[in-house]
Structure formats: structure tokens, C-alpha cells
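Novice: Kindly return the folded structure for what I paste below:
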Amino acid sequence: MDITCRRASLADVEEIKSLFADTIMNVNIADYSPEEAADWASCGERKVGWSELVSQLYFIVATDGDGRIVGFAAMTDDGYLDYMFVHKDCQGCGVASSLLSVVETHARSRGITEVTSDVSVTALPFFRHRGYVVEKEQKARACKLYLTNYKMRKQLETSVCLSTARLVLRRWREDDAVALYKYASHPDVGPIAGWPPHTSVEHSREIIRTVFAAPETYAVVLKETGEPVGSVGIMFADGMHSAAMKAGEAEIGYWIGVPYWGQGLIPEAVDCLLHRCFADLNLSAVWCGYYDGNRQSRRVMEKCGFKFHHTEPEKMSPLGDMRTEHFMRMTRDEWKCRVAVNDK
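Specialist: Here you go, the predicted structure:
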């Protein structure tokens, strides 16, 4: 089944509201009495309430190839999974897995270390399979009746260290500031990508504390020497990024010190991050962007299998000047095909 996840809009409210009640009365009714199911379904009659949820929460919908909403999920800013429902005709088709992967990826991108939820009897096996642990069985009020559900919790993986043939990709540390300044202060590195050269070791240390503190930002460390010589990262739609992305997509950014240009180290690191994006984070597509004239960056994308998508002229860079930016993209299916070919 072709599933796409995106942020919900107010135009989706009626379809969300209908799916909520329909799922309860056709799926959850297998585990709840008709009276309980009807009481629970009646909670969805408040249209204003759905509009507020769509506006205030991280609210995503899953759509099929025809654009029909086949599921939705909503998460609060502190990692509480408030809703997740899948259309009665799409049970067991991977919709729930796609929704949960997207909201968990969103949580990681916000630095959230655990997800909690109150899970129905019907959904209990699915959440257990996805690594959630029952804290307690409880009775929770629907509208008038109290229904059985389960308080569940999952610790998210936050400290990731990746490895390639020549590199270790790990979180930046403050004691990396000297090495970072050594390479990020060169005038040929930052400006072509839209950021200013670092001006001091303390400037580099502040970047590590702030910009490089993002959950999926990694120091590119040479195995041979243990020295960080560049940086790579996965950026999500609700954080620092350049591409116009949907939920379940991300953008990869990268740079490496001038002495290591032309050695294939960044393509090696980007290939590793593509595996992270598609195999671990279950993303549907990954973007890369480069400014006009940055041939080295474009070549990295081509080596890693990205395909040209579109160009955006007259775009302001972080340095404040107007530039033309080109975007390349890779879908999960394209990545799988590329991995299959390389494995032969």
C-alpha cells in the first residue's frame, strides 16, 4: 500500500472526525461492548475540539495513493501520543507503523527521550511489538463511561554512534571545539554553504552547544586519528532546514575540512546517514540542497544516488545574500533499489 504522511490541516477535520468514530465502531468494538464503543465514538462529535487539536498538536495524517486519509496520529510537545487511529479497511497494511515511525522521529528531532500513551485493548499488541512497555492497566473516562486502557511508555534511542569503513559519526562534544575551529574557520568551507567562518575556538564551542546539539547532528571523526574533521546531520521539517518537506521526510547537510576534500569521506558519511534515515527512522524521502556553483556538494549528492528535483531562484541564504538553490531528493524505494544493486 502506497502511504504518505503529512501534517494535518483544518480542511482535514471532517475526514478525521469520521475516521475516528468509524474505526471505533468497526475495529475497537471487538474489544469493547457496544455501549462502551458508542460512548467513546461520541467523543469525536466536537468539531471545534478537532480543529484545536490539529492547530495545537503535532498532528499528521496518512494518505493512500488517491489522497484519501487512512489514518492519523497526534503528539503533544512533551512526547505524549494523544491519538492514533487507522481506517477499518487498512488494518494490517503498515499505516500504523508509518504513523508511529513519523511521530517517534519527530520526538527525537525535538530532543524528547521517551513517548507515553494511553493505549486501547485493541492496540495493545501493536504497541508491545513496537517496544512499548505497560506501566499499568487503568480505567479512563471516554464521555460518560470509563473504559479499560493501558498506560504505556517507550524510551527512545538518543545517543547514537554510527560507523563506516573509515569514519565514526558521533555526537559533538565541547572538547571538539579546537578541531572544529581548525576546519570551520577556513574561508572556503562555510560561505559556499551559506554560513560564516568560525572566528575563534570559543565561537566553535558555542556552535557545539547550540546548533550541533540537535539530536541527529554528528561529528565526522577519522578512525585513524580520532579527530573530528567535518560535520553531517539529519534535519527535520520542524527544525533548521532548507527544503520544503512533508512529515516523514528529512534533509541531510554536510561539510568537511579542506585537507580532506576529494577523498570520498563525505559520500561515505552520507551513505551511512541514508541508512539511518530509511532503515532506522523509517523516513519516506530525504532531500539535499546546494547553492549554485557548489560543484563539490552537488557531486556528493550524485555519488550517493540523489536525483535532481527542482531549483529555487532568488532565495536568501543565512548570510543574507540572494542565491539560487538546487534541490535533489531520494525516496525510500529508490534507496532500497540502490542498496540491492550495490549488494550484488
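Novice: switch to C-alpha atoms for all contacts and neighbour counts from now on
Specialist: Will do.
Novice: can you give me the helices for the stretch 151-300 of the chain?
Specialist: Defined through DSSP state H, counting those that start in this stretch, the helices belonging to the stretch 151-300 of the chain, from first to last, are 177-184, 201-209, 265-275, 295-303.
Novice: Contacts for the longest one next, please.
Specialist: Where contact means CA atoms under 8 Å, 6 or more residues apart in numbering, the residues beyond helix 265-275 that reach it are 162-164, 166-167, 169, 220, 232-234, 252, 254-256, 286, 300-301, 303-304, 335.
Novice: and this one, so I can compare the two:
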Amino acid sequence: MASTLTDLYFRSVRAIDPSIYSQEEKEAWAAEPIDYRDWALRFEKNPPYVAALNGLPVGFITLEKDGHIDLAYVDPEFQRKGLMQYLYDFLEKEAHKRQLRRLFVEASKVARPFFEKQGFHVESENQINRNGIILINYSMGKWL
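Specialist: Below you'll find the predicted structure:
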């Protein structure tokens, strides 16, 4: 499952409209070669909530113990169909069950509007250096 989710992540990043992130930025964000072992360990440490269709993963989201949303991705073929909303709603219910008081995320330019609709507020704009390429994302938070 970890390799399938890793591939989904890479497809999602690489499919972002070039007017939002350039090809160079996307390649820095989702760099190759893919280290599947590292990703498997990442998913083992923080198991994702997965949306599946006909038994195949089409999206996933992760929630760390401190309320950090580390990963939130939907396969490009299934975007804009409510899957991320479904995943987020499930995650927020889980956060309440865990009695978390706050959620936070580093959202991409693509994800920022989605998280704003969920009630998150931008706390800072970040410039992340990946292999000499500067990527912009936003630290966002929400009190539950």
C-alpha cells in the first residue's frame, strides 16, 4: 500500500498546473529517484487515512499526534470530486476523538484555498529551499 500511496503523491504533485508551480518547482518538490523505503517508514510512523474506489487508493491524508496534517493528496483523476473534503471531515472527527485542540498544516499554493474553507488561517508564508529551488507554502492553523 505504501508504494501505491507514494506513487499517488508523486502523480498529484506532478499534475499541478504549471501556472501555480513550475515544472522545476514540481520536480524539486517530488524529487526522483523515489525512495520507496523511506516513504514506507513515513507511512508506518504515521498511518494515513485512505479513500479507495474499487479497492484502489484515490486519496489520503495524515494526522500526527500533535495535530499536524503532514500529507493530503488526491489522485489527479479524482480531484474536484469532494474526496479531499471527505478525507478532511474524517480527519477532523478523529482529531476531536483524540481531544486535539488545534490542527495545523504547511499548505501549498494549491491546498491553501481548501484549508481556508475549512476555517484555517495563514500564520506565515514560507520559502522552502529544495535542491536550490525555492518553493512557497503557508503555515496555517485552526482551533477546534
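Novice: Just give the TM-score of the two.
Specialist: TM-score of the superposed chains, computed with TM-score structural alignment, normalised by the length of structure 2, equals 0.92; 144 aligned residues with a CA RMSD of 1.6 Å.
Novice: will you turn the helices of the stretch 151-300 of structure 1 into CSV that also has distance to residue 19 of structure 1 and mean neighbour count?
Specialist: As requested, the helices of the stretch 151-300 of structure 1 are arranged in CSV below (distance: least, CA to CA, whole Å; neighbours: other CA atoms under 10 Å):
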stretch, distance to residue 19 of structure 1, mean neighbour count
helix 177-184, 51, 20
helix 201-209, 44, 18
helix 265-275, 34, 20
helix 295-303, 40, 17
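Novice: Residue 67 of structure 1 is nearest to which of those?
Specialist: With CA to CA as the measure, helix 265-275 is the member of the helices of the stretch 151-300 of structure 1 nearest residue 67 of structure 1 (26.8 Å).
Novice: Buried ones among the contacts of helix 265-275 of structure 1?
Specialist: By the neighbour-count criterion of 16 or more other CA atoms under 10 Å, the contacts of helix 265-275 of structure 1 include these buried positions: 167, 169, 220, 232-234, 252, 254-256, 286, 300-301, 304, 335.
Novice: Out of these, which is nearest to residue 25 of structure 1?
Specialist: Compare each of those with residue 25 of structure 1 using CA to CA and the shortest gap goes to residue 286, at 37.3 Å.
Novice: what sits against the closest one?
Specialist: When the contact criterion is CA under 8 Å, 6+ apart, the partners of residue 286 of structure 1 are 249, 250, 251, 252, 274, 277, 329, 330, 331.
Novice: Which of those fall in strands?
Specialist: In strands, judged by DSSP state E, the following of the contacts of residue 286 of structure 1 are found: 249, 250, 251, 252, 329, 330, 331.
Novice: which two in those residues are spaced the farthest apart?
Specialist: If you compare every pair in these using CA to CA, the most distant one turns out to be 252 and 331, at 13.1 Å.
Novice: Now do the same for residue 52 of structure 2: its match in structure 1.
Specialist: Under the alignment defined by TM-score structural alignment, residue 52 of structure 2 is paired with residue 63 of structure 1.
Novice: wait, what's in contact with the residue nearest to its match when sequence neighbours are not counted?
Specialist: Leaving aside its sequence neighbours, residue 63 of structure 1 sits nearest to residue 69 (CA to CA, 6 or more residues apart in numbering; 4.4 Å). If a contact means CA under 8 Å, 6+ apart, then residue 69 of structure 1 has 15, 16, 61, 62, 63 as its contacts.
Novice: Can you show me which of the residues you listed carry over to structure 2?
Specialist: Using both residues aligned by TM-score structural alignment, their matches' CA atoms under 8 Å, structure 2 keeps these contacts from the contacts of residue 69 of structure 1: 15, 16, 61, 62, 63.
Novice: Please, a PyMOL command that selects the buried ones among these?
Specialist: The following PyMOL command selects only the buried members of those, with burial defined by 16+ other CA under 10 Å:
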select buried, resi 16+61+62+63
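Novice: and which of the kept ones among the contacts of residue 69 of structure 1 is nearest residue 147 of structure 1?
Specialist: For these, the closest approach to residue 147 of structure 1 (CA to CA) belongs to residue 16, at 21.9 Å.
Novice: Surely the closest one is in a strand?
Specialist: No: according to DSSP: H, G, I helix; E, B strand; the rest coil, the state of residue 16 of structure 1 is helix, so it is not within a strand.
Novice: counterpart of it in structure 2?
Specialist: Under TM-score structural alignment, residue 16 of structure 1 pairs with residue 5 in structure 2.
Novice: Quick one: residues contacting its match.
Specialist: 57, 59, 60.
Novice: now residue 24 of structure 1: how far from residue 43 of structure 1?
Specialist: Between residue 24 of structure 1 and residue 43 of structure 1 the distance, using CA to CA, to the nearest Å, works out to 11 Å.
Novice: between the two, who's got more neighbours?
Specialist: For residue 24 of structure 1 versus residue 43, neighbours defined as other CA atoms under 10 Å are more numerous around residue 24 (26 against 16).
Novice: Check the secondary structure at that one for me.
Specialist: Residue 24 of structure 1, by the three-state scheme (three-state DSSP), is helix.
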